[in-house]
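Visitor: Sequence first, then the predicted structure:
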Amino acid sequence: MKIATWNVNSVKARLPNVLAWLERASPDVVLFQEIKCETASFPKQDFEALGYSCAVVGQKSYNGVALLSKQPAEDVLDHLPGDAEDTQGRYVEATVAGVRIASLYLPNGNPVGTEKYPYKLRWMERLRRHAAELLKTEQPFVLGGDYNVIPAPEDVYDPQAWETDALFRPETRAQFRALLNLGLTEAFRAVHPDEARAYTFWDYQAGRWPRDQGIRIDHFLLSPQAADRLADCRIDRGPRGEEKASDHTPVVLELAD
């Protein structure tokens, strides 16, 4: 099973790029973040023409996630449990071919001195609690998406410049480690423990892409049952270099049958 995650930064604005990449890469499941449209206006027909069914949690102009699959997506969950008042479109989860898969868009958290940062940390705690519940089922699961977390200094072009940023603050990284400490595997580093300059996001500003000044914030976390099937995890930098590109690029996970 090939699963891709990609923060497309507006699915309508990037639609030709996204469709072309899907035709080339042909993942069985693709997880989108920041679709930036309401559920009803998601361009489902374009993806259905490529053989994908669509589970979409949209939001006008902001956020929004989707899970597209070539096999039926069952038991769809359209929110992260733990806060009935949180209506932001950041989470969708479903079972595909026996694997529980989630597309998540974790809050950015900046500026740190506002309510956005506590919201980020609360959201991460909710995710940890939900992952702990999923582990009890012993079903293989994959939590993929834009975590807005730089796990370690080797995942950013200039660690000192990011020390006070919500993506790299000690509290953020501690919450991420708490997820891993449940027994989850971070797929990319499991396959490429020492790879340098393995980035998934390059800002549009200050020539970050041509200077390769990026950060790695898009991740797959796997349950032990899914990690046992881990065959590969790689970053496809190609889409970031195209015209009208998203500022993120896809990450591709492969699970053995």
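Guide: Done, it's in. Numbers count the residues shown, from 1 in each chain.

Visitor: all contacts plus neighbour counts: C-alpha atoms, from now on.
Guide: OK.

Visitor: OK, contacts around residue 104?
Guide: Residues in contact with residue 104 (C-alpha atoms under 8 Å, 6 or more residues apart in numbering) are 33, 65, 90-92, 143-147.

Visitor: where's it, which helix or strand?
Guide: Assigning secondary structure by DSSP states H and E places residue 104 in strand 99-105.

Visitor: go on, residue 165?
Guide: Secondary structure assignment for residue 165, by DSSP H and E: no helix or strand.

Visitor: What are the boundaries of the helices in this structure?
Guide: Using DSSP state H, the helices of the chain run over residues 15-25, 44-48, 116-137, 170-180, 187-191, 224-227.

Visitor: Determine how far the last one lies from the middle of the whole chain.
Guide: The reference is to helix 224-227. Remark: helix 224-227 is offset 18 Å from the chain centroid, using C-alpha atoms, centre = their mean, to the nearest Å.

Visitor: Put this next to the first one:
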Amino acid sequence: MRVATWNVNSIRTRVGRVVDWLVREDIDVLGMQEIKCKPNQFPFEAFADAGYNVELHGLSQWNGVAFASRIPMEDVTIGFDTAPGFSKLASEAAAPPLEARAIGVTVQGVRLWSLYVPNGRELGDPHYDYKLAWLEKLATQTRGWITAHPGQPLALMGDFNIAPLDTDVWDIRLFEGKTHVSQPERDAFTALLDAGLTDALRSRGIEGYTYWDYQQLRFPRNEGMHIDFILGSRAFDDLVAGGHIDRNERKGDAPSDHVPVVVDLDLESEDDDDRPMIF
């Protein structure tokens, strides 16, 4: 089973490109972030014509997460328990609204989450505190999921808006005092690993940037960041046969500023035991 994650940066703008890529790269399940639309605005037809069903969580023209799969999706979950909301309005301080940042599905017994971690904006901004709180709750949930179902493959996929290592940005000196590389954010990322997750690509020596800003010729200069990940439980990691970062999807007309991250899972089919032995 080929599984991928991609911050598409507006699915209505890039539906043709995304669907073409799904078919061309033989993707079974894609987790998307920043779909930037409500359910009644999502271009379902293009996905259906290509053989994909869609589950999504979208509340407005911002944020939004989804799955497209040509394999049946089960146990669809919108958001995760204890996820904090966000608002700068004093009138909403007691109960800030939840944002569309997490959706979970199960495909052939594999539990997958598409996640769009809050950006944080700037150090000291309320959104930065929200980001850290959101990640803390996610780590707690992850520990609970793995403890409750240790044998079930689990993966958290998406745009984490964190560069865990200095080498995950083109020049760490330019990021001093900025988000994405601060120690509290990196500690929050480490807490996810400590909860029982492994970076499916980095653990196999697969490196590369996954994001390049549109401005200042960042992509031609390869001034990028590695902020999109597939983090899997031990049961998930045992299934990983390979993976890659599809850098080419940052090229061409109207690309997203992120590129897909892909893993191949070696799942035994139910018919494996019935296959004839060849001597």
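Guide: Alright, I've got the coordinates. No experiment lies behind these values; they were computed from the predicted model shown.

Visitor: tm score of chain vs chain?
Guide: Here the TM-score of the superposed chains, computed with TM-score structural alignment, normalised by the length of structure 1 as the reference length, equals 0.96; 254 aligned residues with a C-alpha RMSD of 1.2 Å.

Visitor: Tell me the counterpart of residue 125 of structure 1 in structure 2.
Guide: In structure 2, the residue matched to residue 125 of structure 1 (TM-score structural alignment) is residue 136.

Visitor: Without its sequence neighbours, what residue ends up closest to its match?
Guide: The shortest distance from residue 136 of structure 2 to any residue that is not its chain neighbour, by C-alpha to C-alpha, 6 or more residues apart in numbering, is 6.6 Å, and that residue is residue 188.

Visitor: Give me the neighbour count for residue 53 of structure 2.
Guide: 18 (other C-alpha atoms under 10 Å).

Visitor: for residue 4 of structure 1, same thing?
Guide: Burial of residue 4 of structure 1, expressed as a neighbour count using other C-alpha under 10 Å, amounts to 28.

Visitor: what separates it from residue 138 of structure 1, distance-wise?
Guide: 23 Å (C-alpha to C-alpha, to the nearest Å).

Visitor: go on, residue 122 of structure 1?
Guide: Shown here: residue 122 of structure 1 relative to residue 138 of structure 1, a distance of 25 Å by C-alpha to C-alpha.

Visitor: Among those two, which residue is more densely surrounded?
Guide: Between residue 122 of structure 1 and residue 138, residue 122 has the larger neighbour count (other C-alpha under 10 Å), namely 16 against 12.

Visitor: how near is the more buried one to residue 171 of structure 1?
Guide: For residue 122 of structure 1, the distance to residue 171 of structure 1 (C-alpha to C-alpha) stands at 11 Å.

Visitor: swap in residue 202 of structure 1?
Guide: As for residue 202 of structure 1, its distance to residue 171 of structure 1 is 23 Å (criterion: C-alpha to C-alpha).

Visitor: do the same with residue 99 of structure 1
Guide: As defined by C-alpha to C-alpha, residue 99 of structure 1 lies at a distance of 31 Å from residue 171 of structure 1.

Visitor: higher neighbour count, these two?
Guide: Of the pair residue 99 of structure 1 and residue 171, residue 99 is the one with more neighbours under other C-alpha under 10 Å, namely 16 against 13.

Visitor: quick one on the thing from earlier: please list only the buried members of the contacts of residue 104 of structure 1.
Guide: By the neighbour-count criterion of 16 or more other C-alpha atoms under 10 Å, the contacts of residue 104 of structure 1 include these buried positions: 33, 65, 90-92, 143-147.

Visitor: Output these in a markdown table; the columns should cover distance to residue 247 of structure 1.
Guide: Compiled in a markdown table, these are given as follows (distance: C-alpha to C-alpha, whole Å):
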| residue | distance to residue 247 of structure 1 |
| --- | --- |
| 33 | 12 |
| 65 | 16 |
| 90 | 18 |
| 91 | 20 |
| 92 | 22 |
| 143 | 21 |
| 144 | 17 |
| 145 | 14 |
| 146 | 12 |
| 147 | 15 |
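
Visitor: Restricted to strands, list the residues you listed.
Guide: With strands taken from DSSP state E, the overlap with these comprises 33, 65, 91-92, 143-146.

Visitor: could those residues be laid out in TSV, adding distance to residue 236 of structure 1?
Guide: Written out in TSV, the entries for those read as follows (distance: C-alpha to C-alpha, whole Å):
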residue	distance to residue 236 of structure 1
33	16
65	20
91	23
92	23
143	19
144	15
145	15
146	15
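
Visitor: What segments of the stretch 151-257 of structure 1 are strands?
Guide: Chain-ordered strands for the stretch 151-257 of structure 1, with DSSP state E, counting those that start in this stretch as the definition, fall at 185-186, 218-222, 230-235, 251-255.
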